[in-house]
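Chemist: For reference, the sequence and a predicted model appear below.
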Amino acid sequence: MSFETLGLSPALLRALSEQGYDTPTPIQAQAIPLALAGHDLLAGAQTGTGKTAAFGLPLLQKLSGEPNRTRKPRALVLTPTRELAVQVHESLRDYGKYLRVPSTTIYGGVGMGNQLQALQRGVDLVIACPGRLLDHIDRRSVDLSGIEVLILDEADRMLDMGFLPSIKRILAKLPRQNRQTLLFSATFAEPIKQLALEFMRNPQEVMVTPQNTVAETIAHRVHPVDGGRKRELLLHLLSADARAQTLVFARTKHGSDKLAVFLEKSGIKAAAIHGNKSQGQRQRALNDFKAGRVPVLVATDIAARGIDIDQLPKVINFDLPMVAEDYVHRIGRTGRNGSQGEAISLVAQDEAKYLRAIVRLLKQDMDIRDVPGFEPQTPIRWGNSAPGKAEQPGGHRAPRKPHGKPAHARRPHGDAPRHAHAGPKKHGERKPQAPQRGPRRDANRNG
C-alpha cells in the first residue's frame, strides 16, 4: 500500500514524497480513508505510530478544498502540552507546504500578543492547549462557531492532566451540527468513552497498536545501584559516549534542574525541560537537543510529550516512573522506524516495586547488570519474583526467585512503531543491525 492509494491530493503526496515517505503506517492506512469520508473517529494510537499524519493529512485536504469565506477558524486540534502543540504545528506545515492553510498555535507560558494578531488576521486551523484557549474564549478573542473539524490528540493524557472540565467547556462552544470529531488516544478509559458518546456521532473505531507494545529494536537494561550513587553512575554511562543524544527522565522538576546542573559542572552539556520553565526556555532546550548542540536533555514525563526525534539512540530512566504505563511512553522515543535503541534504567532498592510493575505490564523480563564499581552495597531485594536475569561481571550470582530457579530473560517483543508522523523512509537506506547481546548464562526460556 502507498499514500497514493488513500485518496490524498497531489499537493500532499508531493510534500510526503519530498520528505521521503511513501508507505503509510497501519494507523494511517486505516484512519485516513475514514477521515476523508467524513466519519467521526475513535483511534487507538500511541506515540510513534504516525498518528499526526493520520489526522493531519485528511484535515489539510479538507481545509484546502474549500475557501474560508469568514475569518473564523474552521478546524481545532487540542493537545495536552505546549511542546506537542508546536510539534503538531510543525508537522502539519511540512505536510501542507504546497497548500494554503493559514494556522496558528495557542498555548500558555508566552504572551498573548502574537496569538491575538494571528487570530485577528484570520486562520483556518488552530492548534491549542485547553487552558490558554479558554483564556481566549473568555476574552472573546477567538470565535469557535465555525469549527467544522475537531481533533483531540492524546486524549488520555489530557484527562490525566485534569483537562476534562476544560475540554467540556470548549466543546460547548463548538457547533454540534455538521462537525467531524476525531479522537486519538493510547488508551480508552471510561471517561474517554463517555466523552465520545456525548460529543461524537456514530464514531468509527480504529485500534491498530496493541496497548503497551514496545519496539523489538529496543534493548532494555537495568543497572542496580545505591540511590546515593545514581548521579555518579549516570555520569559514568554518559561519559562513555559523550556525543550520543540521550534523553534522561527524572521524576520531579527540581530533580531535573539539579541533575542538569550536575552534568554541566561535570563537563557534559545538558539542559532541563519541565513545566516550571518558560515556553521560550523549553523551546530553546528542545531545539538545542534536536540539533545536537546539547547532547543530554533531562525531562519530566509531562514535559517530554511532543519530543519527536528520529533515531534517538538512548533513553535513560534516572528515576523509574511510578506509573508503569509511563515507561512505555518514555522509551517510545527510541527504537523508532526500525532503528536500534537502548532503554536503560538506574534502579535503587526503593524502586524495585516499580520495576516489577513495569515487567508485569510488558510481559517480558529485562537484563539486570551490575556496573563494575557501582554495585549496590546490599543486593536489591526483588520480592516474590525477580524482574529479569542478571548478567554480572566477575561471576557474581544472578538474583534468584524464592524457589531457587534462576530468573529467565526474554527478548523484547511487539510490533516496532513507525516514524512519529508518517510512514517509513523510502527504500535504499541502510537496514539497522539488531541489538548486540552479551553472552547469557542459564539462557533457558520458560514456555
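Modeler: In hand now; what should we look at? Numbering: from 1, shown residues only.
Chemist: Every contact and neighbour count from this point should use C-alpha atoms.
Modeler: Noted.
Chemist: so where do the helices sit in the chain?
Modeler: Shown for the chain, the helices assigned by DSSP state H span residues 10-18, 26-36, 51-65, 82-95, 113-121, 130-139, 155-160, 164-172, 190-199, 230-239, 253-265, 279-291, 324-331, 352-362.
Chemist: Of all the ones you listed, which one is nearest residue 300?
Modeler: Closest to residue 300 of these, according to C-alpha to C-alpha: helix 253-265, at 6.5 Å.
Chemist: buried sites along the closest one?
Modeler: 253, 255-257, 259-263 (16 or more other C-alpha atoms under 10 Å).
Chemist: now stretch 183-192
Modeler: 183-188, 192.
Chemist: go on, stretch 351-363?
Modeler: Here stretch 351-363 shows 351-352, 354-359, 361-362 as buried, counting by 16+ other C-alpha under 10 Å.
Chemist: With respect to residue 342, which of the helices of the chain lies nearest?
Modeler: helix 324-331 (8.3 Å).
Chemist: tell me the angle of the closest one relative to helix 352-362?
Modeler: In terms of direction (axes from the mean of the first three to the mean of the last three C-alpha atoms, to 10 degrees), helix 324-331 departs from helix 352-362 by 80 degrees.
Chemist: Just the terminal-to-terminal distance for stretch 110-126.
Modeler: 16 Å (C-alpha to C-alpha, to the nearest Å).
Chemist: Show me the one of the helices of the chain that comes nearest residue 215.
Modeler: Closest among these, using C-alpha to C-alpha: helix 324-331, at 9.0 Å.
Chemist: any idea how far the closest one is from the chain center?
Modeler: Helix 324-331 sits 9 Å away from the centroid of its parent chain (C-alpha atoms, centre = their mean, to the nearest Å).
Chemist: Buried residues in it, which are they?
Modeler: 324, 326-331.
Chemist: and if you look at stretch 161-172?
Modeler: Quick answer for stretch 161-172 (16+ other C-alpha under 10 Å): 163-164, 166-167, 170.
Chemist: Take this one as well and set it beside the first:
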Amino acid sequence: MNTQTDFASLGLAEPLLRAVSETGYTAPTPIQAQAIPQVLKGGDLLAAAQTGTGKTAGFTLPILHRLLSSPMAARKPGRPRCLILTPTRELAAQVEESVRTYGKHTAIRSLVMFGGVNINPQINALRKPVDILVATPGRLLDHAQQKTVDLSGVEILVLDEADRMLDMGFIRDIRRILALLPKQRQNLLFSATFSDEIRELSKGVLNDAVEISVARRNTTSELVQQSVVMTEQAHKRDLISYIIRESGWHQVLVFTRTKHGANRLAEKLVKDGLSAAAIHGNKSQAARTRALAGFKDGKVAVLVATDIAARGIDIDQLPNVINFELPNVPEDYVHRIGRTGRAGSEGSALSLVDRSEIKFLNAIEKLIKKPIDRTTIDGWTPSMVQPDSHHSDRDDRPPRQARPGASARPDGARRNGRPGGSPAGRGSRPASSGDRREGAGSRGSRAPRSGAPRS
C-alpha cells in the first residue's frame, strides 16, 4: 500500500470523510485500504483480518457511502437495507457504535439488537425506518419469527467474525437467516482465519468474491512482549494478584477458561484491594456493558473475561494481557494477545502455566513458530499463598495435578523492575457505579491516537 494513501483518495463521500477527520484518524489501515474500494464496487468480499486491524471501519465506511448513493425514499419501517451479523452482544454494540460515529453527518439510521435484554424496546425501534441493522443471530430470528423485522429489502449482508460464529454453533441460525434474504445482494464475510469451515461457508454465501488478507495467518505482533511463568494452578490467583499489585498496572485484561473461574478471580482481586470486574455469558447485558465501560475509561483496572465475552473489547492502547489459563485452541492465544501491542504501542502478554498445560503451550509455540520466554516473578514464592487458596481453585483446576516450576528469567523479560515490563503507575480507582444505556456500546476516555480507525 502506498504510504501516502489517505481516506479522501478512497472516494468516500464528504460527510464520511468529515466524521473520520473528527475522530483524529488520517490514514487507512491495510485492511481498510484494500476492503473499502472493493466494497464500493459492489462485489462480494472474503477478508481475513484479526481483531484490531481496523476491519469494522473497513466495511462500515463503504456501506454508509453505498447507502448514501442510492435512493432512500423507498425505505420502510422495520425493513433494513443492510444487515450486519456478529457473534456477540459486545461486538454488535461496538459495530453499531462505529456506524453511528461515521454516519453522524448523514441521515442514515441504525439499530442494534441482541439477546439478554428486553425485546420490546427493539420492537418499538423497528416501527421506524432503519437502514443498517446490527444483530446477533438468535435475537434476529426471534424478531423474524414474530414478524417484527422484514429482511426482504437487505441489499448488503455482512458476516463479521464468521469464524467465531461457527465456533459458537451459529451455522444453522445463519442458514435460516440466509433463507430470509433476497437472492440479489452484496455479501461481505470477515474472518480471523480462512479455515476449511470458513471456505465451506463462503461457498454458500459469496458469489465471485474478491479475497483479501492483511496479515500472515496466526502471527503475533512483534510489539507484544510474550512471557510465561510456570506455577501450580492452585497458586495462580494469589500470584496474579501479587503481579498486578506490585507492578502497579492500571489496565489489565485477564483471560480465564471458564465463567466460574472469571467470577472467582475477580472476587479475589477485589478482596485484595484492586478494582476488578468479570464479564462472561452468564452476566446480564447491563452488567457487561457497565464493566466494559469502566474498563475503557479507567475506573476498572482489571477486566477478567472468557474468550467469547472478550469479543468486542477494542482498545487502542491496552498495555497488558494475562492468560490466567492457556486456551486449548492455540489460535485463541493469538486472538487474546492481539488485543495489546496495537497502534504502534508496546504491550505485554504474560501467561501463567501449570504442568498440565504444557501441551497447550507447545501447540501455541508451534503455531507462532517461536518459543515464548520463561520468566520468574521477583519477590514471589509459593509460601505467600493464602492458607485457604489451595482448595479454592478446585473447580478451575485442570484434570491433572501440577507441580510448581520456573525457569531462569530471560534477558529483557522484566523492564523497569516490574514483572512483564509495564511502567504504569501504582494504584487503581474504584469501580464505576453508573450504568450505560444497554446495547449502545461504551465510550471510554480516549488517549491521543494516530493513523487509522481501529474500530
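Modeler: Alright, I've got the coordinates. Because the structure is a prediction, the values reported are computed rather than measured.
Chemist: give me the number of residues near the closest residue in space to residue 8 of the second structure that isn't next to it in sequence?
Modeler: Spatial nearest neighbour of residue 8 of the second structure, chain neighbours left out: residue 17 (6.7 Å); criterion: C-alpha to C-alpha, 6 or more residues apart in numbering. Using other C-alpha atoms under 10 Å, residue 17 of the second structure has 20 other residues around it.
Chemist: shouldn't residue 17 of the second structure be in contact with residue 7?
Modeler: Yes: using C-alpha atoms under 8 Å, residue 17 of the second structure is in contact with residue 7, at 6.8 Å.
Chemist: Look up how far residue 242 of the first structure lies from residue 293 of the first structure.
Modeler: 12 Å.
Chemist: and if you look at residue 124 of the first structure?
Modeler: Distance from residue 124 of the first structure to residue 242 of the first structure, by C-alpha to C-alpha: 44 Å.
Chemist: Can you pick out the residue with more neighbours from these two?
Modeler: A count of neighbours by other C-alpha under 10 Å puts residue 124 above the other of residue 124 of the first structure and residue 242, at 24 against 16.
Chemist: wait, what's in contact with the aligned partner of that one in the second structure?
Modeler: Here residue 124 of the first structure is matched to residue 131 in the second structure, going by TM-score structural alignment. Counting by C-alpha atoms under 8 Å, 6 or more residues apart in numbering, residue 131 of the second structure makes contact with 67, 75, 79-82, 108-110.
Chemist: before we move on, what about residue 268 of the first structure?
Modeler: Contacts of residue 268 of the first structure (C-alpha under 8 Å, 6+ apart): 239, 242, 296.
Chemist: Ok, residue 39 of the first structure next?
Modeler: The neighbourhood of residue 39 of the first structure, defined by C-alpha under 8 Å, 6+ apart, consists of 180-181, 203-204.
Chemist: Switch the residues you listed over to TSV; also include distance to residue 82 of the first structure and neighbour count.
Modeler: Putting the contacts of residue 39 of the first structure into TSV (distance: C-alpha to C-alpha, whole Å; neighbours: other C-alpha atoms under 10 Å) gives the following:
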residue	distance to residue 82 of the first structure	neighbour count
180	24	20
181	21	25
203	28	19
204	29	15
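Chemist: Just the ones in strands from those, please.
Modeler: Among these, DSSP state E puts 180-181, 204 in strands.
Chemist: Residue 55 of the first structure: which of the buried residues of helix 324-331 of the first structure is nearest?
Modeler: Distances from residue 55 of the first structure to these, taken by C-alpha to C-alpha, are shortest for residue 329, at 20.1 Å.
Chemist: Aligned against the second structure, show me the partner of that closest one.
Modeler: By TM-score structural alignment, residue 329 of the first structure lines up with residue 335.
Chemist: Its match against residue 51, yeah?
Modeler: Yes: Residue 335 of the second structure lies in contact with residue 51 (C-alpha under 8 Å); the separation is 7.0 Å.
Chemist: And for residue 170 of the second structure, nearest residue in space, chain neighbours not counted?
Modeler: Per C-alpha to C-alpha, 6+ apart, closest to residue 170 of the second structure is residue 137, 7.2 Å.
Chemist: follow-up on the earlier one: okay if I get the helices of the first structure as TSV plus distance to residue 107 of the first structure?
Modeler: As requested, these are exported to TSV (distance: least, C-alpha to C-alpha, whole Å):
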stretch	distance to residue 107 of the first structure
helix 10-18	27
helix 26-36	26
helix 51-65	18
helix 82-95	6
helix 113-121	9
helix 130-139	5
helix 155-160	14
helix 164-172	14
helix 190-199	23
helix 230-239	34
helix 253-265	20
helix 279-291	9
helix 324-331	22
helix 352-362	33
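Chemist: among these, which is nearest residue 374 of the first structure?
Modeler: Using C-alpha to C-alpha, these put helix 230-239 closest to residue 374 of the first structure, at 6.8 Å.
Chemist: and that closest one with helix 253-265, angle?
Modeler: 50 degrees.
Chemist: Give me the mean distance between helix 230-239 of the first structure and the second structure.
Modeler: By mean C-alpha distance after the TM-score superposition for the first structure, the fitted helix 230-239 of the first structure averages 0.7 Å away from its aligned residues in the second structure.
Chemist: What residues in the second structure pair up with that helix?
Modeler: So helix 230-239 of the first structure is aligned with residues 236-245, judged by TM-score structural alignment.
Chemist: roughly how far is that stretch from the heart of the chain?
Modeler: For stretch 236-245 of the second structure, the distance to the chain centre is 24 Å (C-alpha atoms, centre = their mean).
Chemist: Can you find the partner of residue 219 of the second structure in the first structure?
Modeler: Under the alignment (TM-score structural alignment), residue 219 of the second structure maps onto residue 213.
Chemist: same question, residue 287 of the second structure
Modeler: In the first structure, residue 287 of the second structure lands on residue 281 (TM-score structural alignment).
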